[in-house]
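Visitor: Based on what follows, work out the 3D shape:
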Amino acid sequence: MTEFTVWAPEAAPVRRRLPGSIRYELHVGAFTPEGTFDAAIGHLDHLVDLGVDLVELLPVNAYDGVARYAPPQPDGGPDGLKRLVDAAHAKGLGMILDVAYHHFGPRVRRRFVDGVLGWLRDYHVDGLRLDGVPAAPGSRLVDELTAAVESLAVHLGRPLSLIAEPDLNGPAQPALPTLLTGDRAAQPLSAGLLRVGATLLMTAPLTPTLFMGEEWAASTPRQLVGRGWPAGATPDRGTLVRSRLDWAELDKPEHREMYDLHRRLIALRRSRPDLSDPRLNRIDVRHGDQFLLMRRGECLVVANLAGKPQRINLPGRVRNVLLATATGVTVMRDGIELPPESAAIVAL
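Guide: Got it, this is the predicted structure:
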């Protein structure tokens, strides 16, 4: 039996809560060329520099129903995962684990609850994201998990999070992609619209989640497969290799520019409480012909989705421009003119 890693004092759990935080989702097998927990540790400083709060690991054993609680040995096994969690805590990053427990019958519900508590207690992760909650048969599992996790949090003396993402938002979920692409699913976004999308995501009243590489507009495809499977069980193992991030892209000007924009957006979100306020009754949205206004307290997010400059009337006088995704923003007495496919955050 594998011995559990003992917490070092400097790696004590991080008291990160979801409201006001930013999640960074990654697939261990595709995050680095080596595809291991230990290799991921070498890139934690990148996440600290970016400014995110929580690292969310996609299911470490994919969706394998046989070994639900066993991090695969090719990735580093249980000890490798513990080292990654402790290293993240030492750098001030919280750790969320993505788990899938909806493929089951009612007789094993207690076993799944115990497994959830094991991830939190034995691996020191700070929370779990429950995958496929709408597919779970009834709400009893979620209710039992919530009660058990709340009890464990009291016992451990630290906050623990459960993230459930049911399909209750209706058409809101695809709203931003549709807004940016005009409902053309295969339409690639221009660099300008990618910057607009990042701005809207980082100023929305929610907990933003970045997928690995999104912060620099990585060109690698997201064709992820399971890890730790026997040879021959995966139809095309080269899919994983093609999906691994190319960290050298950060040295290219166009990718570095996108990365720097994300850093600025995250820093601004953290310095302006209005931009991270999760209360929906404190937000006011107005849109027109290829433009969008989003009022967030004393801040206003203005987006021009058109391929030409637009003059947009504003509900108040601009005191100063906090951030712009492109040069050439002109502030006028009663409005603002934005370059094509650009956004700005202003203080009123």
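
Visitor: For the rest of this, base every contact and every neighbour count on C-alpha atoms.
Guide: Will do.

Visitor: Return the set of buried residues in the helix or strand containing Ile312.
Guide: Using DSSP states H and E, the element containing Ile312 is strand 310-313. Using 16 or more other CA atoms under 10 Å as the test for burial, strand 310-313 gives 310-312.

Visitor: Need the contact partners of that strand.
Guide: The contact list for strand 310-313 (CA atoms under 8 Å, 6 or more residues apart in numbering) reads 291, 304, 334-340.

Visitor: List the contacts of stretch 72-83.
Guide: 2, 4-5, 28-29, 35-38, 60-61, 70-71, 123-124, 227-228.

Visitor: now do stretch 298-308
Guide: With CA under 8 Å, 6+ apart, stretch 298-308 has contacts from 180, 193, 196, 200, 203, 274-275, 290-295, 310, 338-348.

Visitor: Next, the structure of the following sequence, for comparison with the previous one:
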Amino acid sequence: MSVLGASLLGESVAFTVWAPRCRSVELVLEGVRPQPLTAREPGLFRVTIARLPEGTRYRYRLDGARHRPDPASRWQPEGVHGPSVVVDPRRFVWTDQEFRGRDFADLVFYEVHVGTFTPAGTFEAIIPYLPALSDLGITALQLMPIAEFPGSRDWGYDGVDLFAPQSTYGGPRGLRRLVDACHARGVSVFLDVVYNHLGPEGNYLAEFGPYFTDRVTTPWGPAVNYDGEGSAGVRRHVVENGRVWVNEFHIDGFRLDAVHAIHDTSPVHILTEFAQAVREEAARSGRRVHLVAESHDNDRRLVLPVAQGGLGLDAVWSDDFHHALHQRLTGETLGYYGDFAGEQHLTRALAEGFAYQGEESTYWRCRRGTPSADLGGERFLIYLQNHDQVGNRPQGERLGALVPFEAAKLAAGLMFAAPAVPLLFMGEEYGDTATFQFFTSFLDPPVAEAVGRGRADDLSRFGWTRPVPDPNAPNTFVSSRLNHQLARATRHRALRDYYARWLALRRTHPALGARDKALARAACKDSMLVLERAAQAGGEVRVVANLGSAPRDFTPSAKWRLLLDSADAQFGGPGKVPLLAPYQLLLYEVEP
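Guide: Reported below is the predicted structural model:
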């Protein structure tokens, strides 16, 4: 089967495109007469051109009229409307042959938006920060979507060229350099990929084939056709996209965006087919790849083995932990936060993964979730902040802007103590004060206006009443850029030290390193939360946390040895206090 896009074959280039809606497809090169592509398999057109150098720009002419970029283009240096470029992946010299990936349970994720992480906003500009992230204890860099999108400012969920790394980020060479540098430090690289919809501008796929369906809808645009007429070619496009990321870019894993919006009634679900394909691709070079699903359904089937009726993915994002802890610390009850009033949601999320396991949800107006207590803790990825939970607030405030400093540390301690896989949002570890707002850079004014209106409507339905910044305004993007200099300031440095201490304990203490939820217990009464953790091989810890704003009486057992105190002066706290201070968290080792 031919590889989609422009593939190097010795000194020749094979151009392959799936275009069943076209009667004819021609290859248009600069200064050369258009070359017709020959129909091979149904809807699949191909032509091979000899002695064509890397860097050659090209387009396809559809039915003798419309000039369009390649749906499987590897590089769009002039943007989503410009020509595609031939890229030779063999030209890059990789140095990561010794890196084979990590066990998923050992990962500590760090979510990054490439454009706002540094002033340069490129893949390569991230590289100088890798030593500090590695020293902190980060083992997986998760990049927000990088498929080519309109302009230079976007979260990435408006991408339209799935195979092309964003040109303003540095394109394919910049991405390869970043991945190679990460692997040199033992850091995996995950991509956030969007297979439930494509962006509204520069999306020419429907002119080539039946990529979309009107049988179902998504909040962001037409749904992708995974099970209707002509869907075999659509599925191939997505599966091959995953193979290319693994093969040509050495990607170690994927975050699958909003899989609840992927509709597929096929005998083999597209997510299962995708997972099997990318794992096979990685295995060819002795590597492994992991897949994490985002879903608001709390659906255990996502991580169950295929033999047990599941989809066979590795883990799910667990919003419930965030929602329950955020609600408890901020008191917010708008939108879905209203479902999480009450400490029982937090203790259940801590010990079992999902807080909602089939109970009625007021916000969703239905029963939500499935049982999760029997699933391993490595099946759940939890967080205090991420692009959605920060960026989908009208002003994009981070948790540190909403709660006291001591409460932010308490929250981090509970995340790291939980039997789950943690994710940090960029800048969280030192308490960056920059907001993270929703931003775009659509070139088509009607599209920009429609997206802005839709954004305001979404937030209004949630219950927010504050004004919403214009997503397409450049300053909305600029105000979301990190200020790494803050990490040197006293309190910010203390917070980073606190994060580093927790991550070191997770690596070295067997009870904190275990992901066995069967040995985890959580209880809360009168704002006093106690989390018990243990390991099969031995080792036991207790976490005691004051979730309230008033001090509490507390006397530890004589067999408990203090490992960490969030109120310690070295972590920017008030120091030793006679009572359990507001938002103080204590970690003890239980001695035999």
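
Visitor: Mean distance between the strand holding Ile312 of structure 1 and structure 2 after superposition?
Guide: Once the two models are superposed, strand 310-313 of structure 1 sits on average 3.2 Å from its counterpart in structure 2 (mean CA distance after the TM-score superposition for structure 1).

Visitor: post-alignment, whichever helix or strand comes after that strand versus structure 2, mean distance?
Guide: On the C-terminal side of strand 310-313 of structure 1, the closest following helix or strand by DSSP H and E is strand 320-324. Strand 320-324 of structure 1 differs from its equivalent in structure 2 by a mean of 0.8 Å after superposition (mean CA distance after the TM-score superposition for structure 1).

Visitor: if I line the two up, what does Leu206 of structure 1 land on in structure 2?
Guide: Under the alignment (TM-score structural alignment), Leu206 of structure 1 pairs with Ala420 of structure 2.

Visitor: if we can go back for a sec, out of the contacts of strand 310-313 of structure 1, which are buried?
Guide: 291, 304, 335-340.

Visitor: Write the PyMOL selection for whichever of the contacts of stretch 298-308 of structure 1 are buried.
Guide: Selecting only the buried entries of the contacts of stretch 298-308 of structure 1 in PyMOL, with 16+ other CA under 10 Å as the criterion:
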select buried, resi 180+193+196+200+203+274+275+291+292+293+294+295+310+338+339+340+341+342+343+344+345+346+347+348
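
Visitor: From Ile41 of structure 1, how far out is the residue nearest to the spatial centre of structure 1?
Guide: For structure 1, the residue nearest the mean C-alpha position is Thr209 (2.0 Å; CA atoms, centre = their mean). Applying CA to CA, to the nearest Å, the value for Thr209 of structure 1 to Ile41 of structure 1 is 20 Å.

Visitor: What of Gln290 of structure 1?
Guide: Gln290 of structure 1 is 42 Å from Ile41 of structure 1, by CA to CA.

Visitor: again, but for Thr181 of structure 1
Guide: Counting by CA to CA, the gap from Thr181 of structure 1 to Ile41 of structure 1 is 36 Å.

Visitor: and those two? which has more neighbours close in?
Guide: Higher neighbour count among Thr181 of structure 1 and Ile41: Ile41, with 19 against 16, using other CA atoms under 10 Å.

Visitor: ok, that one touching Leu84?
Guide: Yes. Assessed by CA atoms under 8 Å, Ile41 of structure 1 is found in contact with Leu84 at 5.8 Å.

Visitor: now Leu128 of structure 1, nearest residue through space, not along the chain?
Guide: Here the nearest residue to Leu128 of structure 1 in space, its sequence neighbours aside, is Leu97; by CA to CA, 6 or more residues apart in numbering that works out to 4.7 Å.

Visitor: Map that neighbour across to structure 2 for me.
Guide: By TM-score structural alignment, Leu97 of structure 1 lines up with Leu191.

Visitor: Name the nearest residue to whichever residue in structure 2 pairs up with Pro134 of structure 1, ignoring sequence neighbours.
Guide: Counting by TM-score structural alignment, Pro134 of structure 1 corresponds to His260 in structure 2. Excluding its sequence neighbours, the residue lying closest to His260 of structure 2 (CA to CA, 6+ apart) is Ser295, at 5.4 Å.
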